[in-house]
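Colleague: have a look; sequence and predicted model below, questions after that.
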Amino acid sequence: MATKRLVLTFPEKIVTKPITYRLVKDFDIQFNILRAEITADIEGKILLELKGDKDKIEAGINYLLSEGITIQDASKDIIIDKEKCVNCGLCPSLCITKALIINRQSYELVFEKNKCILCGFCENCCPVNAIKLKI
């Protein structure tokens, strides 16, 4: 079973369409909505984790693209500037999923992308602006 995390951006014209339902019904893809920002009749953004057969996930992604949805790989949406980061430990203390931790041996910040839900707490709290979130 393959897993893929994506950020979907829905244009105004399809915000009210049952897109995720079609992924389950037509492509047998399991999904988990990790984060959503939806404004009816304006735009929607969803951080979605897809699980299923690799070919079916690709077919589902092609369906989403055909509906006019913009898709980004979620693992590319958070950037930590190691040159700016001072490993202060503030962001790990606020990270609700423990995607950011301080390594006990090196005392350096470690980011585990597979745990991140792109909540933005780390970006907002960083005193040196070393973390950038793009969703």
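Modeller: That came through fine. Residues are numbered from 1 along each chain as shown.
Colleague: CA atoms for contacts and neighbours, from now on please.
Modeller: Fine.
Colleague: skipping its backbone neighbours, what lies nearest residue 27 in space?
Modeller: Nearest non-adjacent residue to residue 27, counting by CA to CA, 6 or more residues apart in numbering: residue 56, 5.7 Å away.
Colleague: residues in contact with that neighbour?
Modeller: 27-29 (CA atoms under 8 Å, 6 or more residues apart in numbering).
Colleague: want to compare, so here's the second one:
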Amino acid sequence: MTTKKVVLRFSAETADKPIIYHLVKDYDLIINILKAQINPHKEGTMVLEISGDKYDEGISFLEKQGILVQPLETEVVRNEQRCTSCGACSAHCPTQALYIERPSMDVRFDGEKCILCLMCLKICPVRAMEVRV
């Protein structure tokens, strides 16, 4: 079974369609929505983890609907040498991929939980969080 992370980009014309419903019902795909955002102009992005034997058929369906599908090939990594364990990033991480380990008070990073919101890059005062392509 194929499992991949993708970024979907919706236009105002496609944002109100039941796209995820069809991926699940028509293509028997397992969908994990990692991040979703829609702006006032009804344009949106969604980061999904998609699993299933009909993965390629589901992706083809999305593209036929006018949705831009991009593989999620980048990842956020923590530069251990730069990190001072100040904890600023952990307070802003929506998935707790960055967290403070107690009692040592060291900042830890679980890349599997990361949804690439990139808040940590903006918040980190010593630039210890980096994007790897």
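Modeller: Okay, I see it. On a predicted model such as this, the values are computed, not experimentally measured, just so you know.
Colleague: where does the TM-score land?
Modeller: Scored against TM-score structural alignment, normalised by the length of the second structure, the superposed chains reach a TM-score of 0.72; 125 aligned residues with a CA RMSD of 3.1 Å.
Colleague: re earlier: so which of the contacts of residue 56 of the first structure are in helices?
Modeller: residue 27 (DSSP state H).
Colleague: C-terminal to the lengthiest helix in the first structure, what's the next element?
Modeller: For the first structure, the helix reaching the highest residue count under DSSP H is reported as helix 54-66. Using DSSP states H and E, the helix or strand that follows helix 54-66 of the first structure in sequence is strand 70-73.
Colleague: how far apart are that following strand and its match in the second structure?
Modeller: Compared with the second structure after fitting, strand 70-73 of the first structure deviates on average by 1.7 Å (mean CA distance after the TM-score superposition for the first structure).
Colleague: where in the second structure does that strand fall?
Modeller: Per TM-score structural alignment, the counterpart of strand 70-73 of the first structure in the second structure is residues 68-71.
Colleague: and the matching stretch, how far out from the chain middle?
Modeller: Offset of stretch 68-71 of the second structure from its chain centre (CA atoms, centre = their mean, to the nearest Å): 12 Å.
Colleague: quick one: the strands in the first structure, in order.
Modeller: Along the first structure, counting by DSSP state E, strands occupy 2-10, 30-39, 43-52, 70-73, 78-80, 100-102, 109-111, 131-133.
Colleague: okay, those in TSV with distance to residue 19 of the first structure and mean neighbour count next?
Modeller: Supplementary listing: these in TSV, determined by distance: least, CA to CA, whole Å; neighbours: other CA atoms under 10 Å:
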stretch	distance to residue 19 of the first structure	mean neighbour count
strand 2-10	10	20
strand 30-39	11	14
strand 43-52	11	20
strand 70-73	13	16
strand 78-80	25	16
strand 100-102	31	20
strand 109-111	31	17
strand 131-133	25	18
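Colleague: next, format the ones you listed as TSV and append distance to residue 61 of the first structure.
Modeller: As requested, the strands of the first structure are exported to TSV (distance: least, CA to CA, whole Å):
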stretch	distance to residue 61 of the first structure
strand 2-10	10
strand 30-39	12
strand 43-52	10
strand 70-73	8
strand 78-80	21
strand 100-102	29
strand 109-111	27
strand 131-133	23
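Colleague: nearest to residue 87 of the first structure, of those strands?
Modeller: With CA to CA as the measure, strand 109-111 is the member of those nearest residue 87 of the first structure (5.6 Å).
Colleague: packing partners for that closest one?
Modeller: Under the contact definition 3 or more CA pairs under 8 Å, 6 or more residues apart in numbering; DSSP states H and E, strand 109-111 of the first structure sits against strand 100-102.
Colleague: show me what the strand it packs on is packed against.
Modeller: For strand 100-102 of the first structure, the packing partners by 3+ CA pairs under 8 Å, 6+ apart are helix 90-94, strand 109-111.
Colleague: what does that strand rub up against?
Modeller: With contact meaning CA under 8 Å, 6+ apart, strand 100-102 of the first structure is reached by 87, 89, 91-92, 108-112.
Colleague: how about the helices and strands packed on strand 100-102 of the first structure in a markdown table, adding distance to residue 63 of the first structure?
Modeller: Converted to a markdown table, these look like this (distance: least, CA to CA, whole Å):
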| stretch | distance to residue 63 of the first structure |
| --- | --- |
| helix 90-94 | 36 |
| strand 109-111 | 32 |
